[in-house]
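# Can you look at this prediction? I've put the sequence above it.
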Amino acid sequence: MGAAAAVFVAFLASGLLVQTLNVAFGIWFTQIFVFLGLGWYVLRATGREPVRYTRLAFPGLVPVAFGFVLGVVNFFAIVAPIQYVAQSLLPPAWREIYDVADMFRGQSSLEMAFIVVSVTVVAPLCEEFFFRGVFFQGLRAPGGPAMRAVLLSAVVFSMFHLDPVGFFARVELGVLFGWLLVRTGSLWPAILAHTANNLVSMVLFFSARHLEMPEQPGSQEQAKSMLMLVILGGAVLWALLAATRRFPSLLGPPRSREELEAPEAPVPLEPAPRLLQLAVPWMLAAVLTLGTYKALDPLGIQLSRIDRDFPLRSVPEDAPDVLHAERKALYELRVQARRGEIPLGEYAQERARQSKQKKTDVR
């Protein structure tokens, strides 16, 4: 729990500081230096070998492929319906707290590519390393039931995303990833299931954006489509889980219950000089990474500062078309400023104007 608290503080600090420089860079920085770096440091500080402790040994292609397929099916069978219900029932203000679309608005093509790779590759690896590899294993140390640790680590995993609408969907995902770790004895099936979930989510997001589909559920046709998705996805999910009973090799070689439930022996903390020695490489790498980014992308930092100084109210879907057109033009203006095609002041002036719009103007 102490490791989780430390990572949570570092997560908030990096989110507030680094991601204000640039969203794409901030996501990468947070994943690598907070979830992976601090997780690795916690293990080495207690004398543990990270690869062995987090179960990063490769279990074979079959369990890994099964994890990926399970992640895809689980998205349609469980995650999407939970998210649909949450978006339908919870207040609109809750949806505005965590809006995935905000990450991509006004970003250059390179920045969007960085975000997509981070969400579909870097985040699954780094988050699973910490939440299932470090935190979950730490919860199991007293030797309690594995599924209790699975559930608790899933709740903490969801809380870290600071998304009230997606809270229950991410809890379910955390349970799935933890179950895969327990059943296969390896972190890789959980990583691939996480990758599959995020990949499907990204594909659907960009498809809906390209087709200009409404972001929020509302029509009866959408409800009927979601019901069919639940039925079909649930049937496929049941078939996959049933297949694991008939073909246990889908989850890798058999493992004894003693091995599944075996607690990790307590390990004393390393001496203070050793702790500092372990921390220095990560600290230097983080400082050098920040310094390099600030030297290479001053324009991006200036744009992010403008965005921070002039926050925008969200434009509801039922707002007048002119407001939607203005907001779209603003994001296009940001892309032009990012490319150096227009002065930064032109974008800043329009952003400042739209940030001063009254709540009644956008509602």
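That came through fine. Numbering: from 1, shown residues only.
# C-alpha from now on. contacts and neighbour counts both.
Fine.
# the helices in the stretch 151-300 of the chain, which residues?
Along the stretch 151-300 of the chain, counting by DSSP state H, counting those that start in this stretch, helices occupy 167-184, 188-211, 220-246, 257-261, 272-296, 298-309.
# can you pull the contacts of Val72?
Contacts for Val72 (Cα atoms under 8 Å, 6 or more residues apart in numbering) come out as Ala193, Ala196, Asn197, Val200.
# Out of these, which comes closest to Gly133?
Ala193 (14.7 Å; Cα to Cα).
# Tell me how many other residues crowd that closest one.
Using other Cα atoms under 10 Å, the number of residues around Ala193 comes to 28.
# And it, how far from Val34?
Note on Ala193: its distance to Val34, by Cα to Cα, to the nearest Å, is 22 Å.
# returning to what we had before: can I get the contacts of Val72 in a markdown table with distance to Leu125?
Below are the contacts of Val72 laid out as a markdown table (distance: Cα to Cα, whole Å):
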| residue | distance to Leu125 |
| --- | --- |
| Ala193 | 11 |
| Ala196 | 12 |
| Asn197 | 13 |
| Val200 | 16 |
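# Any of these buried? List them.
Ala193, Ala196, Asn197, Val200 (16 or more other Cα atoms under 10 Å).
# tell me the most buried of the helices of the stretch 151-300 of the chain?
Across the helices of the stretch 151-300 of the chain, averaging neighbours per residue (mean count of other Cα atoms under 10 Å) puts helix 167-184 on top, at a mean of 22.
# The structure to be compared is supplied as follows:
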Amino acid sequence: MSYAAPKSYAGTLVGLTFFAATSWLVLRYDESTIRAHGLSLGGLLEPVPLSARRLARAALHAVAWATLVATIVFPLFWLGYRLYWGATSPFVLRPPPSLADEIAAQLLVVALPEEAFFRGYLQSALDRVFPPRFRVAGATLGPAWLLSSAIFAIGHVLTIQHPARLAVFFPALLFGWLRARTGGIGAPVVFHAACNLLSLTLARGYGLSP
């Protein structure tokens, strides 16, 4: 899909493909199957009546966990980003033409489909084959955590063939940890989108992208 689609639509179509695959593999089944894969999102993706209270509770839970991890990781990432790119000029905040569009795109077109497939379907399916057996900061993890992160990284380098793309393996470990620690993909979706937004903001702020 990435190679066949026009460049301006490739990202959107890849996201739709991931979500369609997840729908076929998981979301077309009952709510117990959806919950077992961490894909409930407060009932949003379940075939049950929506509850505003449940949705709000799930959203706050996801944002709280994503914020906690971001508070720890983002300062270190910022420092590493400056060192890796050799950024010596001061950071200047340069907002995108439409901040709302950028946030919506990262949440709904990138983070949600990727997390639904890689952490919702794939990590859960691999956990059944390779049962989790060790604890990492409160989360029970196993080979599936590493395998799904590696496949995630390989997918990124296949769409844009540059070795640096393999570096997404490391944030994928955090996405997978959040999936295991919280029992769902809500926190990974929020944190994934926040990571992408931070990278875009830093690239603009240091003049590395328009």
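Perfect, thanks for sending it. Since the structure is predicted, the reported quantities are computational estimates derived from the model, not experimental observations.
# How close are the two chains, by TM-score?
The TM-score (TM-score structural alignment, normalised by the length of structure 2) is 0.67; 171 aligned residues with a Cα RMSD of 3.1 Å.
# I'd say His156 of structure 2 and Arg165 touch.
Yes. The pair His156 of structure 2 / Arg165 is scored as a contact, 5.9 Å apart, by Cα atoms under 8 Å.
# more crowded one of those two?
The residue with more neighbours, out of His156 of structure 2 and Arg165, is His156; 19 against 16, by other Cα under 10 Å.
# Would you mind finding the match for the more buried one in structure 1?
In structure 1, His156 of structure 2 lines up with His161, judged by TM-score structural alignment.
# what's the answer for Pro131 of structure 2, then?
Pro131 of structure 2 maps onto Gly144 in structure 1, by TM-score structural alignment.
# what kind of secondary structure is its match in?
Under DSSP: H, G, I helix; E, B strand; the rest coil, Gly144 of structure 1 falls in the coil class.
# show me what contacts it?
The contact partners of Gly144 of structure 1, taken as Cα under 8 Å, 6+ apart, are Glu261.
# try Ile231 of structure 1
Ala77.
# In structure 2, what sits opposite it in the alignment?
Per TM-score structural alignment, Ile231 of structure 1 is not aligned with anything.
# doesn't Ser304 make contact with Ala348 of structure 1?
No. Contact between Ala348 of structure 1 and Ser304 fails when scored by Cα under 8 Å: they sit 10.6 Å apart.
# Contacts for the helix or strand hosting Val18 of structure 1 next, please.
Element membership for Val18 of structure 1, per DSSP states H and E: helix 2-21. The list of residues contacting helix 2-21 of structure 1 from outside it, by Cα under 8 Å, 6+ apart, reads 25-27, 29-30, 34-35, 38-39, 42, 135, 160, 300-301, 304-305, 308.
# Counting neighbours, which of the residues you listed end up buried?
The buried subset of the contacts of helix 2-21 of structure 1 (16+ other Cα under 10 Å) comprises 25-27, 29-30, 34-35, 38-39, 42, 135, 300-301, 304.
# which of those sit farthest apart?
Pairwise over those, using Cα to Cα, the maximum falls at Phe135 and Gly300, 34.8 Å.
# Map Ala105 of structure 2 across to structure 1 for me.
Per TM-score structural alignment, Ala105 of structure 2 is aligned with Ser118.
# Which residue is the nearest non-sequential neighbour of its match?
Spatial nearest neighbour of Ser118 of structure 1, excluding adjacent residues (Cα to Cα, 6 or more residues apart in numbering): Trp28 at 6.1 Å.
# Tell me the counterpart of that neighbour in structure 2.
Aligned partner of Trp28 of structure 1 by TM-score structural alignment: Thr12.
# Would you confirm that that match belongs to a helix?
Yes. Under three-state DSSP, Thr12 of structure 2 falls within a helix.
# So it sits against Val109, correct?
Yes. Using Cα under 8 Å, Thr12 of structure 2 makes contact with Val109 at a distance of 5.9 Å.
# quick one: the aligned partner of Leu173 of structure 2 in structure 1 and Trp40 of structure 1, what's the gap?
Aligned counterpart of Leu173 of structure 2 in structure 1: Val175 (TM-score structural alignment). From Val175 of structure 1 across to Trp40 of structure 1, the span is 23 Å (Cα to Cα).
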